[in-house]
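> My questions are about this predicted structure, shown below with the sequence.
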Amino acid sequence: MPAARLGRAAREAVSGLPREFWWLWTSTLVNRLGAFVATFMALYLTLDRGYSASYAGLVASLHGLGGVVSALGGGVMADRVGRRPTLLLAQSATAVSVALLGFMTDPVAIAGVAFLVGMSANASRPAVQAMMADIVRPEDRVRAFSLNYWAINLGFAVSSAAAGFIAEFSYLAGFLIEAGMTAVCALVVFLKVPESRPAAPARKDEPQVGLGTVLRDGRYMAVVGLSFLVALIFQQGSVALPVAMGRAGFTPADYGLAIAVNGILIVALQIPVTRFIEHRDPRTLLVVSSVLAGYGFGLTAFAGSVGAFMATVCVWTLAEIVNAPTQTGLVVRLSPVHGRGRYQGMYSLSWSVAALVAPLMAGQVIDRFGATWLWATCAVVGTVAGLGYGLLMRGLRDRGAGGEGPGRGRGRTADGSGPAVTAAEHSPTA
């Protein structure tokens, strides 16, 4: 029975994960369901406040810069202070700053508070990813990260649709609703999510993990660099694609139809695709997804209709579905237990920097050479990233499982309440 098989697949996709994960997942979903501000910020500044497009771009850049600043800071806090306190502080600060932003009228004040919003919102990401690595068994981590990514996209799809209706009623209401939803996230973490940070090393001779450790980890920094290249490609869906379609004579509604395919496919396919890739070689998955992303955007050069643009979106969205959980799982595997926050912070930094660089890159290439050259560049960058993953992961072995080396696999939570992770040795990835 197709229905029976579908139900069994759904149960298998969500079974075996700890209760703490599901509360953290719920917090993520609630957070994204209330993510209105990022959707209508440009319209709010230009239409409601009457500022120029250049000023709106400056505010967006400052929001992104705040994320760059906090990526490493949030990771360090997650390791030093704990995952739970970092989450509570970041989410509480986000709720306050988002509400405050809705009442700002001075352009300098708006820009400054937007920077604070970006900084506080991004500070929670390393803590969430480190906590998931702490509480989920190594063999279930790709599935857990995939489910979390699915929640992010489901929430964003709903909030994006709702943002337009809320903006017609009141922009201030959008700010306050997001602030309230973020406060609910903090409440869920406070009431239901325990601390998961492994206790400090028992032996004083065990090496301490600092940011310098991360920077000196050549293989890991190479992964961060490749992640930056892949992120540059995926950013073009929201940065270059609307510009290119506009210059080709398509309307904003046409772009909306094309990009909607991205969210619909992620919500529909993320879970079944994850079941297919969950136990497959991550080296192959990362090589294929990187090349597929590059050439998915490369095919945009040949698109001449809305349907053709939608087809190209399908190609690179499939790459995104495969790449996101696999890449995050690789980051965890390369991270030592007591440095997961810092390692996740560096990984988050690669995406934050890409979000800043991508608009500049797209604008310069399109203005100087045309959109076709940008799509060709995406194909080249995707090929380079794929080759990089193929070479980097040749003969790669886990550090235990998700960073647990021999003798370090079983830790205790920071409050000493019980096991934080379960160690398991994995076979080589190649």
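Yep, it's here.

> When you work out contacts or count neighbours from here on, use the C-alpha atoms and nothing else.
Will do.

> A186 is in contact with S92, isn't it?
Yes - assessed by CA atoms under 8 Å, A186 is found in contact with S92 at 6.4 Å.

> out of these two, which sits in the more crowded spot?
Shown here are A186 and S92; by other CA atoms under 10 Å, A186 has more neighbours (24 against 21).

> Run a quick neighbour tally on E12.
Neighbour number of E12 under other CA under 10 Å is 11.

> Contacts only, for T326.
Applying CA atoms under 8 Å, 6 or more residues apart in numbering to T326 gives the contacts V142, P282, L285, L286.

> Among those, which ones are in strands?
Among the contacts of T326, none falls in strands (DSSP state E).

> I'd like those residues as CSV, with distance to A362 appended.
Converted to CSV, the contacts of T326 look like this (distance: CA to CA, whole Å):
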residue, distance to A362
V142, 32
P282, 30
L285, 27
L286, 24
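
> filter those residues to the buried ones?
Among the contacts of T326, those buried by neighbour count (16 or more other CA atoms under 10 Å) are V142, P282, L285, L286.

> Show me where the stretch 101-250 of the chain has its helices.
107-135, 141-169, 171-192, 211-216, 218-247 (DSSP state H, counting those that start in this stretch).

> And for the stretch 301-430 of the chain?
Under DSSP H, counting those that start in this stretch, the stretch 301-430 of the chain gives helices at 306-333, 340-368, 371-392.

> Would you mark the buried spots in the shortest one?
To tie it back to what came earlier, the one meant is helix 371-392. Result for helix 371-392 [16+ other CA under 10 Å]: buried residues 371-390, 392.

> and for that helix, what are the contacting residues?
Outside helix 371-392, the residues that touch it by CA under 8 Å, 6+ apart are 219, 222-223, 226, 229-230, 233, 244, 283-284, 286-301, 362, 365-366.

> Off-centre distance for it?
Distance of helix 371-392 from its chain centroid, counting by CA atoms, centre = their mean, to the nearest Å, is 20 Å.

> What of stretch 257-272?
So, by CA atoms, centre = their mean, the centroid of stretch 257-272 is 16 Å from its chain's centroid.

> still on that earlier bit, mind putting the helices of the stretch 301-430 of the chain in CSV, distance to E206 included?
Shown next, in CSV, are those (distance: least, CA to CA, whole Å):
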stretch, distance to E206
helix 306-333, 19
helix 340-368, 16
helix 371-392, 27
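
> Out of the ones you listed, which is closest to P428?
helix 306-333 (11.5 Å; CA to CA).

> Name the residues of that closest one that are buried.
309-333.

> do you know how far E139 is from W25?
18 Å (CA to CA, to the nearest Å).

> try this one side by side with the last:
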Amino acid sequence: MKKLFASYIDSFSGLRKEIWLLALITLINRAGTMVIPFLSLYLTKSQGFSLEQVGWILTFFGLGSVTGSFLGGKLTDIFGHYKTMAGSLIGSSVLFVLLQFPQDFWTFCLGIYLVMSIADIFRPAVFVAISAYSKPQNRTRSLTLIRLAINLGFSAGPALGGLIIATAGYDGLFWVDGITCLFAGVLLLKLLHPKRAVEEPEEEITNTASAYQDKLYWVFIVALMLFGLVFIQYFSTVPLYYSEVHQLSELEIGLILGLNGFFIFLFEMPLIKYLENRNSGTLNYVIFGAFLTALSFLVINLTGWVGIIIVGMLLVTIGEMIAFPFSNTFALIRSQGKKRGSYMALYSMAFSVSHIFGHNSGMQLIDNFGYDFTWYTMTGLAVICILLLLLLKKFLAREAA
């Protein structure tokens, strides 16, 4: 047991203090955005919107995410990651509080679009910050630590969010979201000055072509869009499934969603270190992660036993733990010697585009065909993602020949 614990601790060693501070700020920010996993429930139960209306509102959520990712890349190039992240955190803190006041459909569409446009400016800036504050040999583990902070935040956030809804109602969520985002912004300004960045020469750019001209990278991005479209159902349509089909309360739903982040927090870093040591190929790991995600939707259709939703959540959690870090690593490897900013921006935007179509399509499918058909559809889309990644492997082998 001591050896196992020592190995676990060792997987976190060697990371700079600034990366830990960035992880802390990200943790506070993500724990604070607890309104997001409960958004579909809030819109249907508290605001009385139909599933079709919720689908369109979540499309505006995705459009705002794409806008934010694009603006984040531009603003980071102009003002740097430090000012961009601080502006995003402080700006979104105000908008999260204001989001509780829109009552009609189009006003809420505009509100969620503005919130996500400002909040997701943070995402590309974080990638640049990780690059600035980490040593090259620790960059992948630094990325994984930030992901752990995000998932621990999503673990604590839904559980706390369910408790807040049970005691103070949905309005309390918006106030807590705003306060925590503001607190994260203040911490960033106080603790993470850009002068703390690693002083190492910039990587030499030997190919000036951007990611948008890389045809094979586009195959990868399309596969990621499909994977993202399937995966995000766990944060919009799946909570509705838990509520309507299995009759779970908001608190119980929050605890199940919290299991996802907590499991990732405990096991992702050791798992990534173990898989890296096996060196079985970055894309192979992404494919396996997509397979487990497909399986998670398949199994919940096999039985009405309530325990199957835990099985499904564990499958998608392990799939996420494997697919996301290694897809990020593939993007970093593919961008070596090229314009890294465009590659990482396109990588971020892949998941933002998934938000545009994923939530809405999931809601429309459920409204018209029911949950079973929707989960089989998501399984099929994940299979198409796997086939695209297998095709990409074949193309890459030809390219390397």
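Sure thing, it's come through. Because the structure is predicted, anything quoted here is derived from the model rather than measured.

> Can you tell me which of the contacts of T326 of structure 1 carry over to structure 2?
Contacts conserved in structure 2 for these, using both residues aligned by TM-score structural alignment, their matches' CA atoms under 8 Å: P282, L285, L286.

> and the residue lying closest to the first one once chain neighbours are set aside, how far is that from L292 of structure 1?
To tie it back to what came earlier, the one meant is P282 of structure 1. The spatial neighbour of P282 of structure 1 that comes closest, neighbours along the chain excluded (CA to CA, 6 or more residues apart in numbering), is T326 at 6.3 Å. Per CA to CA, T326 of structure 1 is found 14 Å from L292 of structure 1.

> before we move on, the earlier item: neighbour-wise, which of E139 and W25 of structure 1 wins?
Neighbours per residue, other CA under 10 Å: of E139 of structure 1 and W25, the larger number sits with W25, 22 against 15.

> Pull the contacting residues for the equivalent of that one over in structure 2.
In structure 2, W25 of structure 1 lines up with A23, judged by TM-score structural alignment. The neighbours of A23 of structure 2, taking CA under 8 Å, 6+ apart as the test, are L145, I146, A149, I150.

> what separates the equivalent of the third one over in structure 1 from E206 of structure 1, distance-wise?
The equivalent of A149 of structure 2 in structure 1 is A151 (alignment by TM-score structural alignment). Distance check for A151 of structure 1 against E206 of structure 1: by CA to CA, it reads 38 Å.

> So for the two, which residue has more residues nearby?
A151 (24 against 9).

> if I look at that one, how far off is F145 of structure 1?
10 Å.

> Over to F276 of structure 1?
Noted for F276 of structure 1: a distance of 15 Å to F145 of structure 1, by CA to CA.

> just V273 of structure 1 next, same as before
13 Å.

> what's the answer for V14 of structure 1, then?
Applying CA to CA, the value for V14 of structure 1 to F145 of structure 1 is 12 Å.

> so what corresponds to L224 of structure 2 in structure 1?
In structure 1, L224 of structure 2 lines up with S227, judged by TM-score structural alignment.

> so what's that match closest to, chain neighbours aside?
Distance criterion CA to CA, 6+ apart; nearest residue to S227 of structure 1, sequence neighbours excluded, is S350 at 6.5 Å.

> Do I have it right that that neighbour meets L232?
No - using CA under 8 Å, S350 of structure 1 is not in contact with L232, being 9.4 Å away.

> More neighbours: which of those two?
L232 (26 against 23).

> mind listing what that one touches?
Shown in contact with L232 of structure 1 (CA under 8 Å, 6+ apart): W351, A354, A355, V357, A358.

> any idea which of those is the one closest to F103 of structure 1?
Proximity to F103 of structure 1 was ranked across those by CA to CA; first place goes to A355, at 26.6 Å.

> Would you mind finding the match for the closest one in structure 2?
Match for A355 of structure 1 (TM-score structural alignment): H355.

> For its match, give its distance to Q233 of structure 2.
For H355 of structure 2, the distance to Q233 of structure 2 (CA to CA) stands at 9 Å.

> more neighbours, those two?
A side-by-side neighbour count of H355 of structure 2 and Q233, using other CA under 10 Å, places H355 first with 29 against 23.

> okay, now the closest residue to that one other than its chain neighbours: neighbour count?
The shortest distance from H355 of structure 2 to any non-neighbouring residue, by CA to CA, 6+ apart, is to G62 (4.2 Å). If you count neighbours by other CA under 10 Å, G62 of structure 2 ends up with 27.

> now do S210 of structure 2
If we define neighbours as other CA under 10 Å, then S210 of structure 2 has 14 of them.

> Enumerate every residue touching it.
By CA under 8 Å, 6+ apart, the contact set of S210 of structure 2 is K338, K339, S342, Y343.

> at 7 Å what do you get?
By CA atoms under 7 Å, 6 or more residues apart in numbering, S210 of structure 2 lies in contact with K339, S342.

> Distance-wise, check I112 of structure 2 relative to P102 of structure 2.
From I112 of structure 2 across to P102 of structure 2, the span is 10 Å (CA to CA).

> between these two, who's got more neighbours?
Neighbours per residue (other CA under 10 Å) separate I112 of structure 2 from P102, with I112 holding more: 24 against 15.

> Aligned to that one, what sits in structure 1?
Looks like I112 of structure 2 aligns to A114 there (TM-score structural alignment).

> Count residues in the vicinity of the nearest residue to that match once chain neighbours are set aside, would you?
In this structure, A114 of structure 1 finds its nearest non-sequential neighbour in H63, 5.2 Å apart by CA to CA, 6+ apart. Using other CA under 10 Å, H63 of structure 1 is surrounded by 25 other residues.

> so is H63 of structure 1 in a helix, a strand, or just coil?
At H63 of structure 1 the chain is in helix, as set by DSSP: H, G, I helix; E, B strand; the rest coil.

> What's the match for it in structure 2?
The pairwise alignment with structure 2 assigns H63 of structure 1 to F61, based on TM-score structural alignment.

> M116 is in contact with that match, correct?
Yes - in terms of CA atoms under 7 Å, F61 of structure 2 counts as a neighbour of M116; the distance is 6.2 Å.

> can you list residues touching both of those two?
By CA under 7 Å, 6+ apart, F61 of structure 2 and M116 have no common neighbours.

> Next, the contact list for the residue nearest to G157 of structure 2 when sequence neighbours are not counted, please.
Distances taken as CA to CA, 6+ apart place A31 nearest to G157 of structure 2, at 4.3 Å, with adjacent residues excluded. Residues counted as contacts of A31 of structure 2 (CA under 7 Å, 6+ apart) are G153, F154, A156, G157.

> Could you check how many residues crowd around the second one?
Read that as F154 of structure 2. Around F154 of structure 2 there are 29 residues (other CA under 10 Å).
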